[in-house]
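Participant: Give me a model of this one.
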Amino acid sequence: MKKYIAFSLAVIGLFALSCSNDGDSGSNQPNIIIKPRTAIADAAFEQALVDLGIDDVVDGSVLTENAEMVTSLVMDNKGITSLQGISDFTMLENLSANNNQISSLDLSANTALKFVFVNNNDLTSINVTGLAILEKLSIPGNNVTLLNISGNTALQLLDIKDNTLGAIDLSNIPNSLQLNTFAVENNPLTCIRVNSEILNDIPSQWTKDPEDNYALTCN
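Facilitator: The predicted model follows:
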């Protein structure tokens, strides 16, 4: 009887040791780290990122850490219809996406932007609020109906010709010496609001339609 009990205890001990070893081997398995990814809805946009070496395959997303390191995106003539996901490019300073088919663009999260060129797209709206260091904004050849640049006080170039703007307010631009280039022709507006300093010193290189007027207030 004693031999039977001893044998049983030995078997139980071996089983317990085996389970313990199994647990130890599991704990030594490497941890799988899942890195955050940014959704890129437009395949043409993502292909442009692949071409630039920012992404490696068109699969609907890009590593967020890669997006956060980008300072310049030049994606002209790429057939892009949407820049959804651009908000995660938080260090972006230069954006050029001319001659695409982008219909709306929200850049309010890209506060490092200095240069934005989205000429000849299908834009009906663009949000550049909060871009305090934006120096150049070029959007000719679109269908933008409303543009708020009240917070873009560092602007040096503003090209908004060939749109459908009913009004534009430059009154928050400090002076006309800073805004060296301004083009607003071929828009259905007749009044361009400015401040008194600009009104007294309209640069000769600024361009507008003959019927447009600069004024301190616009109806």
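
Participant: Could you use CA atoms for every contact and neighbour count after this?
Facilitator: Fine.

Participant: Could you tell me how far the residue nearest to the spatial centre of the chain is located from Leu157?
Facilitator: Nearest residue to the geometric centre of the chain (Cα atoms, centre = their mean): Ile86, 3.3 Å. Remark: distance between Ile86 and Leu157 (Cα to Cα, to the nearest Å) = 23 Å.

Participant: ok, now which ones touch the residue nearest to the centre of the chain?
Facilitator: 107, 110 (Cα atoms under 8 Å, 6 or more residues apart in numbering).

Participant: Repeat the analysis, applying 7 Å as the threshold.
Facilitator: Shown in contact with Ile86 (Cα atoms under 7 Å, 6 or more residues apart in numbering): no residues.

Participant: how near is it to Asp169?
Facilitator: 27 Å.

Participant: all helices for the protein, in order.
Facilitator: 2-27, 43-51, 64-67, 196-199 (DSSP state H).

Participant: The nearest residue to Asn66 once chain neighbours are set aside: how many residues sit nearby?
Facilitator: Nearest residue to Asn66, sequence neighbours excluded (Cα to Cα, 6 or more residues apart in numbering): Ile54, at 6.3 Å. Residues near Ile54, counting by other Cα atoms under 10 Å, number 18.

Participant: Also the one 3 residues further on?
Facilitator: One way to gauge burial is a neighbour count; for Val57, by other Cα under 10 Å, it gives 14.

Participant: where's the nearest residue to it once chain neighbours are set aside relative to Leu63, distance?
Facilitator: Using Cα to Cα, 6+ apart and skipping the chain neighbours, the partner closest in space to Val57 is Val50 (6.4 Å). From Val50 across to Leu63, the span is 12 Å (Cα to Cα).

Participant: swap in Asn21?
Facilitator: From Asn21 across to Leu63, the span is 37 Å (Cα to Cα).

Participant: Look at those two and report which has more neighbours.
Facilitator: Neighbour count, other Cα under 10 Å: between Asn21 and Leu63, Leu63 has more, with 16 against 12.

Participant: Which residues are in contact with the more buried one?
Facilitator: So Leu63 contacts 36-38 (Cα under 7 Å, 6+ apart).

Participant: for the residues you listed, which one is nearest Leu14?
Facilitator: The nearest member of those to Leu14, counting by Cα to Cα, is Pro36 at 44.0 Å.

Participant: Burial check on the nearest residue to that closest one once chain neighbours are set aside, number of neighbours?
Facilitator: Nearest non-adjacent residue to Pro36, counting by Cα to Cα, 6+ apart: Thr64, 5.7 Å away. Neighbours of Thr64 under the rule other Cα under 10 Å: 17.

Participant: Now the second one, please; I'll put the structures next to each other:
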Amino acid sequence: MKKLAGFIGMMTVLLLWSTCAGDPAVATSRSANMIVVEVPKNGELQVYIKTADNRAVTIRGSETEILSAADEGGELDAKVMQRVKARGTKLLFTGAIVEFDITDNGTVNALDVSACPKLEVLRCSGNQIKSLDLITNNVLRELYCGNNQISALNLKAQKNLAVLHCEGNLLRTLNLTAAKKLTELQCSENAIQTAEMDALLKTLPMRSSESSAEARIHESNPTENNQMPSADAIQEAEMKRWKIHVGSDQQINEN
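Facilitator: This is a model prediction of the structure:
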């Protein structure tokens, strides 16, 4: 009886292994980084992807005629911007992704990069994203997430972050304590009040005399809901070698 139970148990394990190995989604999620993008049903997405190994990225959930691939997915070129049409509402990209750009698609309502810990540059500005989970993305160097609907941004894991553009969102606070390498900040057109703006400026890292740092925190237009910081907070930031931009002075350029 014990031998029979053991045999049944072994067969069950083998069956489960075979099922998982034959499922592209399961196999892919274990072996490669994954990014999930949610779009309107049958919507299109323009995307640029760069990989660490210069290999193509596998995509799931796309229309086959766009990628000339099998029903379960195809290969997306990792060098050029491509337009992808979804079969449903989710597109799954897997590979050694280090840069991901879906700027100004306008229709992306959710983005999950939590299973892509090697991501270094993320550009997702100009969409309808409400939240970003970046807790696993501790090698992220550049984040462009402006003009979305993000109400909170947890950057506790972003110790390597050098560039942050999060303007045009719904942020009320922004803590940059962990971002010791930050040199460029754009956070205007949010909803940060004076006390929270003062606290934000206090978290800006000290810069050396050899490295420049700039922050745009306020615009002179009707869509600006940030309040101005106190003069003392600006002075303290400038003592840490930060140039603070407010109003109509020179813009910080986005590459």
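
Participant: quick one on the thing from earlier: translate the residue nearest to the centre of structure 1 into the numbering of structure 2.
Facilitator: Aligned by TM-score structural alignment, Ile86 of structure 1 pairs with Val113 of structure 2.

Participant: Please report how far that match lies from Gln235 of structure 2.
Facilitator: Distance from Val113 of structure 2 to Gln235 of structure 2, by Cα to Cα: 37 Å.

Participant: Please pull up the equivalent of Leu185 of structure 2 in structure 1.
Facilitator: Aligned counterpart of Leu185 of structure 2 in structure 1: Leu158 (TM-score structural alignment).

Participant: how many neighbours does its match have?
Facilitator: Neighbour count for Leu158 of structure 1, taken as other Cα under 10 Å: 21.

Participant: again with Gln205 of structure 1
Facilitator: Residues contacting Gln205 of structure 1 under the criterion other Cα under 10 Å number 10.

Participant: Check the gap between it and Ile40 of structure 1 for me.
Facilitator: As judged by Cα to Cα, Gln205 of structure 1 and Ile40 of structure 1 stand 40 Å apart.

Participant: what residues are up against Asn127 of structure 1?
Facilitator: By Cα under 7 Å, 6+ apart, the residues touching Asn127 of structure 1 are 105-108.

Participant: what's the spacing between the aligned partner of it in structure 2 and Ile97 of structure 2?
Facilitator: Applying TM-score structural alignment, one finds that Asn127 of structure 1 aligns to Asn154 in structure 2. From Asn154 of structure 2 over to Ile97 of structure 2 the distance is 22 Å, taken as Cα to Cα.

Participant: do Val36 of structure 2 as well
Facilitator: 12 Å.

Participant: Please identify which of the two sits among more neighbours.
Facilitator: Ile97 (27 against 19).

Participant: Can you find the partner of the more buried one in structure 1?
Facilitator: By TM-score structural alignment, Ile97 of structure 2 lines up with Val70 in structure 1.

Participant: quick one: contacts for the nearest residue to Asn77 of structure 1 once chain neighbours are set aside?
Facilitator: Distance criterion Cα to Cα, 6+ apart; nearest residue to Asn77 of structure 1, sequence neighbours excluded, is Asn99 at 5.0 Å. Contacts for Asn99 of structure 1 (Cα under 7 Å, 6+ apart) come out as 76-77, 119-121.

Participant: Which among those residues count as buried?
Facilitator: 76, 119-121 (16 or more other Cα atoms under 10 Å).

Participant: Out of those residues, flag the one nearest to Pro174 of structure 1.
Facilitator: For the buried ones among the contacts of Asn99 of structure 1, the closest approach to Pro174 of structure 1 (Cα to Cα) belongs to Asn119, at 25.6 Å.

Participant: surely the closest one meets Asn100?
Facilitator: No: shown here, Asn119 of structure 1 and Asn100 do not form a contact pair, counting by Cα atoms under 7 Å, at 8.3 Å.

Participant: Report the contact partners of the equivalent of Asp42 of structure 1 over in structure 2.
Facilitator: Alignment note: Asp42 of structure 1 maps to Glu38 in structure 2; criterion TM-score structural alignment. Glu38 of structure 2 is in contact with 89-91, 108-111, counting by Cα under 7 Å, 6+ apart.

Participant: likewise Glu46 of structure 1?
Facilitator: Contacts of Glu46 of structure 1 (Cα under 7 Å, 6+ apart): 40, 58.

Participant: how much space is there between it and Phe117 of structure 1?
Facilitator: For Glu46 of structure 1 relative to Phe117 of structure 1 (Cα to Cα), the value is 19 Å.

Participant: Then Asn200 of structure 1?
Facilitator: Asn200 of structure 1 is 30 Å from Phe117 of structure 1, by Cα to Cα.

Participant: out of these two, which sits in the busier spot?
Facilitator: Shown here are Asn200 of structure 1 and Phe117; by other Cα under 10 Å, Phe117 has more neighbours (19 against 11).

Participant: Just list the residues touching the counterpart of the more buried one in structure 2, thanks.
Facilitator: Under the alignment (TM-score structural alignment), Phe117 of structure 1 pairs with Tyr144 in structure 2. For Tyr144 of structure 2, the contacting residues are 122-125, 164-166, by Cα under 7 Å, 6+ apart.

Participant: Quick check: Tyr144 of structure 2 vs Arg123 of structure 2, distance?
Facilitator: Taking Cα to Cα, one finds Tyr144 of structure 2 at 5 Å from Arg123 of structure 2.

Participant: now do Ser248 of structure 2
Facilitator: 25 Å.

Participant: Between those two, point out the one with more neighbours.
Facilitator: Arg123 (19 against 10).

Participant: What's the match for the more buried one in structure 1?
Facilitator: Aligned partner of Arg123 of structure 2 by TM-score structural alignment: Ser96.

Participant: Quick check, its match in contact with Asp76.
Facilitator: Yes: counting by Cα under 7 Å, Asp76 is a contact partner of Ser96 of structure 1 at 6.4 Å.
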